[in-house]
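K.L.:
Provided below are the primary sequence and the corresponding predicted coordinates.
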Amino acid sequence: MDIQVQYRSAAGRTCRDEPAGLRGVPVEEREPLSEPRAYKGRRSILTKWVSASGQVVWCTSTVQLDAAMLLDFDPDIVCFQSRVVQLHWELDGRRGTVEPAFVARTRDERRLVFAHPPRDGAGVEERVLRQSADRAGWEIRPLQAPQGVLQSSLESAAHFRGPEFAADDRARQMLLDVFATPRPLQAGAAASGLGLKALGYAWHLVWMGELTWDWTEPLLPTSPVWTSQAASAGEA
């Protein structure tokens, strides 16, 4: 099987290479190959996720949008993007293209490729992804979206993911101290003495994983939250 990967160079030019040529290339930092366009008769939705770092990630389904939210919440993911690689394959006179949902980089510099469910029953797309990943040094992951209670909780916290809700070091430490033992989110923020911005700061710390809660329960202003182990380890 012949596979060529289309992506953008560091200079922004569209180029092609064999999968092995992309080993170590930070494609998740590159601009998308194209932006999806709305057109008459389009069945999929057209929307975007703006990550906590301000990166615009295009999505073409609610499942992909929710999956982007989950990746943005994941503390192990430092960068991710959609539409940055296309895998063009040819086999026995047949041709096709596979486009992963996302490419992401972890804190320990692993490159993850999140795959859409395959559209063919013959397993060709899965084979293309597997061979490309083996040669490029990628790890394949299924596309996962939060469900039920976790989905609604993340949606609540996501409203406060932007940098405008980030507390300075002093305010952050005050809130981590307040929530050293479990307290209702809104009441704990009010008790911090940080004024009207305190609740937004606290929600942002939840989104950043420095405050946590019982994930099996809905996240509400009255929900008990507490300083996470990750935040405690960072203070040590």
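P.N.:
Structure's in. What do you need?
K.L.:
drop to CA atoms for contacts and neighbour counts, all remaining ones
P.N.:
Fine.
K.L.:
so how many other residues sit close to the residue lying closest to Gln144 once chain neighbours are set aside?
P.N.:
Ranked by C-alpha to C-alpha, 6 or more residues apart in numbering and with sequence neighbours excluded, the top spatial neighbour of Gln144 is Ala67, at 5.6 Å. Around Ala67 sit 22 other residues, with neighbours defined as other C-alpha atoms under 10 Å.
K.L.:
Use this one as the comparison:
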Amino acid sequence: MVQQRWADAAMTVAFENLPPVSAFPAVPGRRWGPGLWWSATTGRHVAAGSNAMRAQLMVMDRDREVTGLAGRPVRLLWRNPRGQARSWVPQLFARRADGTALLADCPSHPYAGGERARKGADAVAQACADIGWTYRRLPPLDDVLAANLKWLAGYSHPRNAGRPGLAAAVLEAFARPRPLNEGAEAAGDPIEVLPCAFHALWHGQLTADLTTPLHERVLVSPRGSDSPGKTAGAR
């Protein structure tokens, strides 16, 4: 492991390409432990330490301003006012298209980690501000949004774009806002079309209201449409 001045490392190190500096802990009794998240942004796996972090990775993976992702790629060290050595390892690193970056922690609730986490957050936030980066403690996602993103993430891989010409047919079918099932039937066999439509929704080529549960009548719109994706009423 290499130690560098923070300002120098931020300018020269591609943190998005680094493995974790330390393993995520496996806590007995938790329903979800450390694992790997396949990123559509990078085409590689990203280490994830908790369900809350995986949910935030899904959000980052859909953000078109994010170009790279990594789990725990850097440990920051400093001395407190009493001269004592302290350190903190942020859970998530996201590289932005403009070259800046976000360091983040993904607590399952606002007080997770206690006083040590609060002091670590303050120190990392200041270190990021000094170089024009950002640090955040990301609040947990709404359950419905998290469930919708988890569903769409299952179709994020390029293979779900389908055969040549299918993606174009799907986008044409939803050139105007319409319910998901109607657009799928207009584009062809729904069994073939729906994975492609979900792939387009994940990548932002189509839009829908992800704050309500996805279902066959959800209103799907083209990217940039003035009509928000909301649930269509029954006919």
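P.N.:
Right, received. Where do you want to start? All figures in this text were calculated on a predicted structure; none of them were measured in a lab.
K.L.:
Can you pull the TM-score for these?
P.N.:
TM-score of the superposed chains, computed with TM-score structural alignment, normalised by the length of the second structure, equals 0.79; 216 aligned residues with a C-alpha RMSD of 2.7 Å.
K.L.:
Point me to the helix or strand that includes whichever residue in the second structure pairs up with the residue nearest to Gln144 of the first structure.
P.N.:
When the second structure is aligned by TM-score structural alignment, Ala67 of the first structure is paired with Gln56. Using DSSP states H and E, Gln56 of the second structure maps to helix 51-62.
K.L.:
That helix vs the first structure - mean distance after superposition?
P.N.:
For helix 51-62 of the second structure, the mean deviation from the first structure after alignment is 1.4 Å (mean C-alpha distance after the TM-score superposition for the first structure).
K.L.:
elements contacting that helix?
P.N.:
Packed against helix 51-62 of the second structure, as judged by 3 or more C-alpha pairs under 8 Å, 6 or more residues apart in numbering; DSSP states H and E, are the following elements: helix 143-153.
K.L.:
what's the mean distance for the helix it packs on versus the first structure?
P.N.:
By mean C-alpha distance after the TM-score superposition for the first structure, the fitted helix 143-153 of the second structure averages 1.6 Å away from its aligned residues in the first structure.
K.L.:
Now do that helix: which range of the first structure does it align onto?
P.N.:
Aligned using TM-score structural alignment, helix 143-153 of the second structure spans residues 148-158 in the first structure.
K.L.:
chain center to that stretch, what's the gap?
P.N.:
Taking C-alpha atoms, centre = their mean, to the nearest Å, the mean C-alpha location of stretch 148-158 of the first structure is offset from the chain mean by 14 Å.
K.L.:
ditto for stretch 155-167 of the second structure
P.N.:
Here the centre of stretch 155-167 of the second structure is set off from its chain's centre by 21 Å, with C-alpha atoms, centre = their mean.
K.L.:
Residues touching it, excluding its own?
P.N.:
For stretch 155-167 of the second structure, the surrounding residues in contact (C-alpha atoms under 8 Å, 6 or more residues apart in numbering) are 40, 192-193, 195-200, 202-203.
K.L.:
Just give me the closest of those residues to Val220 of the second structure.
P.N.:
Ala197 (9.3 Å; C-alpha to C-alpha).
K.L.:
That closest one maps to what in the first structure?
P.N.:
Matched by TM-score structural alignment, Ala197 of the second structure corresponds to Ala202 in the first structure.
K.L.:
and the gap between that match and Asp134 of the first structure?
P.N.:
According to C-alpha to C-alpha, to the nearest Å, Ala202 of the first structure and Asp134 of the first structure sit 42 Å apart.
K.L.:
These two: which has the busier surroundings?
P.N.:
Ranked by neighbour count (other C-alpha under 10 Å), Ala202 of the first structure and Asp134 place Ala202 first, with 30 against 14.
K.L.:
any idea which helix or strand carries that one?
P.N.:
For Ala202 of the first structure, the host element (DSSP H and E) is helix 198-207.
K.L.:
Could you measure from the closest residue to Asp66 of the first structure other than its chain neighbours over to Asp72 of the first structure?
P.N.:
The spatially closest residue to Asp66 of the first structure, leaving aside those adjacent along the chain, is Ala145, at 5.3 Å (C-alpha to C-alpha, 6+ apart). Using C-alpha to C-alpha, one obtains 12 Å as the distance from Ala145 of the first structure to Asp72 of the first structure.
K.L.:
So which of the two has more stuff around it?
P.N.:
Asp72 (23 against 17).
K.L.:
Skipping its backbone neighbours, what lies nearest that one in space?
P.N.:
Closest residue to Asp72 of the first structure apart from its sequence neighbours, by C-alpha to C-alpha, 6+ apart: Ser51 at 6.1 Å.
K.L.:
Please apply the same query to Thr42 of the second structure.
P.N.:
Nearest one to Thr42 of the second structure, counting by C-alpha to C-alpha, 6+ apart, is Gly68 at 6.1 Å.
K.L.:
Pretty sure the one you found sits in a strand.
P.N.:
Yes: Gly68 of the second structure: assigned to a strand according to DSSP: H, G, I helix; E, B strand; the rest coil.
K.L.:
Can you report how many residues neighbour the residue mapped onto Ala14 of the second structure from the first structure?
P.N.:
By TM-score structural alignment, Ala14 of the second structure lines up with Pro26 in the first structure. Residues near Pro26 of the first structure, counting by other C-alpha under 10 Å, number 17.
K.L.:
One more: Gly123 of the first structure?
P.N.:
Gly123 of the first structure has 10 neighbours, counted by other C-alpha under 10 Å.
K.L.:
If you count neighbours, what's buried in the lengthiest helix in the second structure?
P.N.:
Under DSSP state H, the helix in the second structure containing the largest number of residues is helix 114-131. For helix 114-131 of the second structure, the neighbour count (16 or more other C-alpha atoms under 10 Å) marks 117, 119-121, 123-125, 127-128 as buried.
K.L.:
what's the closest non-adjacent residue to Pro100 of the first structure?
P.N.:
Nearest one to Pro100 of the first structure, counting by C-alpha to C-alpha, 6+ apart, is Ala115 at 4.8 Å.
K.L.:
And the one you found, how far from Arg94 of the first structure?
P.N.:
21 Å.
K.L.:
quick one, which of the two is more surrounded?
P.N.:
Using other C-alpha under 10 Å as the criterion, Ala115 of the first structure and Arg94 rank with Ala115 on top: 20 against 7.
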